[in-house]
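Engineer: okay, sequence plus prediction incoming.
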Amino acid sequence: MLVLALDTATSVVTAGLVELSGDPVTLAARAHSGPPTRPSKHGELLTPAVRALCAETGRTLSEVEAVVVGAGPGPFTGLRVGIASAAAFGHALDVGVHGVCTHDAIALTACSAGGTRIDTAVGATEPGAEIPRAGTGNLLVVTDARRREVYWAAYDPAGRRLSGPAVEAPDALAARLPQLAIGTVVGDPAFAGRLGVAIAGPSAPAPEGLVGVAAAALRAGREPAPVEPLYLRRPDAVEPTGRKRVTA
């Protein structure tokens, strides 16, 4: 089964073609990062990345049998690019679109040996690069939620989610790390200082991580549920409280 995997929940735009026969195997992947203040850039990068994947592998979109997309948590503008694009591809190709938690996919990527590591540098895709496994204790995935907050979720060493996803200030999360029994932290390295821990490993999900989270449903041929974005907080926009007076 050929699967198109997409994610725009982080600052990295991730796209990959994954073969799902036994374990998910990435045939080709693209990872591009833009300035955190320009999430709208995701829309400019995603479709060209998919075209490049097809050109590189010699496969066509008509061969795609399913789409998997990261549903967050992530900032509103960037996240909806991936979900809307996945819905468009699914509709055009008449295939199911499976939404997965982006943090689940990052955790699975981090807990896998080998594979493809996606870093924050533009086009930094390293086939066969070693991905650090979770060490002693549980695994924490941390990504940028803007507004001086982080999205986080905790996992056991096998990548099974224990708590989260949630959003809060790094200082509040740092206080609960002993309670979560965290041994390894992966994700956005910019928060290492605020959390008081080293952050290594993938900052975005690899395509095989995205497909791996949905693998059981894909193999079983289950009808996917509607993709629900994980925003985890209300948008900045609010309804006006009254009409603005324009005359004296």
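Structural biologist: Good, I have the coordinates. Numbers count the residues shown, from 1 in each chain.
Engineer: rest of the way, CA atoms for contacts and neighbours
Structural biologist: OK.
Engineer: next, work out how far apart the residue at minimal distance from the centre of the chain and Gly72 are.
Structural biologist: In the chain, the centroid-proximal residue (Cα atoms, centre = their mean) is Thr102; its distance is 3.5 Å. Using Cα to Cα, to the nearest Å, one gets 5 Å for the distance from Thr102 to Gly72.
Engineer: so what sits against both of the two?
Structural biologist: Common contacts of Thr102 and Gly72, defined by Cα atoms under 8 Å, 6 or more residues apart in numbering, comprise Ala9.
Engineer: surely the residue nearest to the centre of the chain and Val211 touch.
Structural biologist: No. Using Cα atoms under 8 Å, Thr102 makes no contact with Val211, being 10.9 Å away.
Engineer: now the strands for this protein?
Structural biologist: Assigned by DSSP state E, the chain shows strands spanning 2-7, 12-20, 24-33, 66-70, 96-100, 116-118, 125-127, 138-144, 150-155, 161-168, 182-187.
Engineer: give me the neighbour count for Ala220.
Structural biologist: Ala220 has 8 neighbours, counted by other Cα atoms under 10 Å.
Engineer: dump the residue contacts of it.
Structural biologist: Ala220 neighbours (Cα under 8 Å, 6+ apart): none.
Engineer: related to what we said a few turns ago, who's in contact with the residue nearest to the centre of the chain?
Structural biologist: Asp7, Ala9, Gly70, Ala71, Gly72, Pro73, Ala204, Pro205, Leu210.
Engineer: so the fourth one sits right up against Glu228, yeah?
Structural biologist: Yes. The pair Ala71 / Glu228 is scored as a contact, 6.7 Å apart, by Cα under 8 Å.
Engineer: check the contact lists of those two and give me the overlap.
Structural biologist: Gly99.
Engineer: got another one to weigh against that:
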Amino acid sequence: MLLLALDTATPAVTVALHDGERVLAEASRVDARRHGELLMPAVDRVLGEAGVKLPSVTGIVVGAGPGPYTGLRVGLVTAAAFGAATGAPVYGLCTLDGIAYAAGLAGLDGPFTVATDARRKEVYWARYADARTRLTAPAVDRPAEIAERVADGPAVGAGALLYRDVFRDVPEGMPEHQSAGALAALAAERLAAGDPEFLASAGEPVRPLYLRRPDAQVPANYKVVTPR
């Protein structure tokens, strides 16, 4: 098994190669405005460090969000292109699930919340029973609107750090952004377990979790600039 994992749903452009047991190579850089510029060099760096050529990859794992429209689609389109070029199956995983899994690897146990920065003074968030079990569907809300729902346990992620007045229990040493290594490890675990839902997902295009409309909109009415 050789899984190439990538995620551009958070400000982190992150790529990793996993052999089913461990991460062979990983590269991450936090830059919310350069996803398209940074992703391919990161892929090249990871494959080069591991001494692996792209055609040898047996599966592509991509973070499906939630995340901003522009950044998220960079990873999704790249993953789809790799899948088409190599014939490897493409698996989509919720970005919040990857962060939750990484929190578990960092030692967090019991119910908690994952929250990332959604901009516009909002967060993308979900509740977890543990690092592998999501309790709620991913959502986007203003922190004050969910304060009561997230007050009974710790929280991790950039959104939790940004709104400490709502997410008051943010343990130190927890992940802030996505880690492709954790995302790949979660995928490898589900593949090894024969998770039927996860296996079946490779037969369909990965559906992005945008949760809201993109900032850029097509004008409803065009201004007439030519003589009638």
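Structural biologist: That came through fine. As the structure is a computational prediction, the values presented were derived from the model and not from experiment.
Engineer: got a TM-score for the pair?
Structural biologist: Superposed pair, TM-score by TM-score structural alignment, normalised by the length of structure 2: 0.87. Supporting alignment: 218 aligned residues with a Cα RMSD of 2.1 Å.
Engineer: and the strands of structure 1 as JSON lines, adding mean neighbour count and distance to Leu53 of structure 1?
Structural biologist: What follows is these, written out as JSON lines (neighbours: other Cα atoms under 10 Å; distance: least, Cα to Cα, whole Å):
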{"stretch": "strand 2-7", "mean neighbour count": "29", "distance to Leu53 of structure 1": "10"}
{"stretch": "strand 12-20", "mean neighbour count": "27", "distance to Leu53 of structure 1": "7"}
{"stretch": "strand 24-33", "mean neighbour count": "23", "distance to Leu53 of structure 1": "6"}
{"stretch": "strand 66-70", "mean neighbour count": "29", "distance to Leu53 of structure 1": "14"}
{"stretch": "strand 96-100", "mean neighbour count": "25", "distance to Leu53 of structure 1": "19"}
{"stretch": "strand 116-118", "mean neighbour count": "27", "distance to Leu53 of structure 1": "15"}
{"stretch": "strand 125-127", "mean neighbour count": "16", "distance to Leu53 of structure 1": "13"}
{"stretch": "strand 138-144", "mean neighbour count": "27", "distance to Leu53 of structure 1": "26"}
{"stretch": "strand 150-155", "mean neighbour count": "24", "distance to Leu53 of structure 1": "29"}
{"stretch": "strand 161-168", "mean neighbour count": "17", "distance to Leu53 of structure 1": "30"}
{"stretch": "strand 182-187", "mean neighbour count": "23", "distance to Leu53 of structure 1": "25"}
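Engineer: any chance of those in CSV, plus distance to Lys244 of structure 1?
Structural biologist: Shown next, in CSV, are the strands of structure 1 (distance: least, Cα to Cα, whole Å):
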stretch, distance to Lys244 of structure 1
strand 2-7, 40
strand 12-20, 40
strand 24-33, 41
strand 66-70, 40
strand 96-100, 41
strand 116-118, 48
strand 125-127, 51
strand 138-144, 36
strand 150-155, 36
strand 161-168, 34
strand 182-187, 44
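Engineer: the more surrounded of Ala71 and Glu228 of structure 1?
Structural biologist: Under the criterion of other Cα under 10 Å, the comparison of Ala71 of structure 1 against Glu228 puts Ala71 first, with 25 against 12.
Engineer: check the gap between the counterpart of that one in structure 2 and Phe167 of structure 2 for me.
Structural biologist: Using TM-score structural alignment as the criterion, Ala71 of structure 1 maps onto Ala64 of structure 2. To Phe167 of structure 2, Ala64 of structure 2 is 24 Å away according to Cα to Cα.
Engineer: which position in structure 2 pairs with the residue nearest to the centre of structure 1?
Structural biologist: By TM-score structural alignment, Thr102 of structure 1 lines up with Thr95.
Engineer: thinking again about what came up before, closest one to Val81 of structure 1 among the strands of structure 1?
Structural biologist: In terms of Cα to Cα, the element of those nearest to Val81 of structure 1 is strand 2-7, at 8.9 Å.
Engineer: what about the closest one, how far off from structure 2?
Structural biologist: Compared with structure 2 after fitting, strand 2-7 of structure 1 deviates on average by 0.4 Å (mean Cα distance after the TM-score superposition for structure 1).
Engineer: got the angle between that strand and strand 24-33?
Structural biologist: 30 degrees (axes from the mean of the first three to the mean of the last three Cα atoms, to 10 degrees).
Engineer: tell me the angle strand 2-7 of structure 1 makes with strand 96-100.
Structural biologist: Using the same axes, to 10 degrees, one finds that strand 2-7 of structure 1 and strand 96-100 are set 40 degrees apart in direction.
Engineer: just how off-centre is strand 2-7 of structure 1 within its chain?
Structural biologist: 12 Å (Cα atoms, centre = their mean, to the nearest Å).
Engineer: and Ala9 of structure 1, how many neighbours?
Structural biologist: Ala9 of structure 1 has 36 neighbours, counted by other Cα under 10 Å.
Engineer: oh, I was asking about Glu204 of structure 2
Structural biologist: Glu204 of structure 2: 11 neighbours (other Cα under 10 Å).
Engineer: quick one: Trp152 of structure 1 from Val197 of structure 1, how far?
Structural biologist: 14 Å.
Engineer: do Leu177 of structure 1 as well
Structural biologist: Distance of Leu177 of structure 1 to Val197 of structure 1, given as Cα to Cα: 10 Å.
Engineer: remind me, longest helix of structure 2?
Structural biologist: Criterion DSSP state H: the longest helix present in structure 2 is helix 69-86.
Engineer: which strands or helices does it pack on?
Structural biologist: With contacts taken as 3 or more Cα pairs under 8 Å, 6 or more residues apart in numbering; DSSP states H and E, helix 69-86 of structure 2 sits against strand 3-7, helix 35-50, strand 59-63, strand 90-93.
Engineer: Serialize these to JSON lines and add fields for distance to Arg228 of structure 2.
Structural biologist: Below are the helices and strands packed on helix 69-86 of structure 2 laid out as JSON lines (distance: least, Cα to Cα, whole Å):
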{"stretch": "strand 3-7", "distance to Arg228 of structure 2": "50"}
{"stretch": "helix 35-50", "distance to Arg228 of structure 2": "42"}
{"stretch": "strand 59-63", "distance to Arg228 of structure 2": "50"}
{"stretch": "strand 90-93", "distance to Arg228 of structure 2": "51"}
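Engineer: which one of the ones you listed lies closest to Gly75 of structure 2?
Structural biologist: strand 3-7 (5.8 Å).
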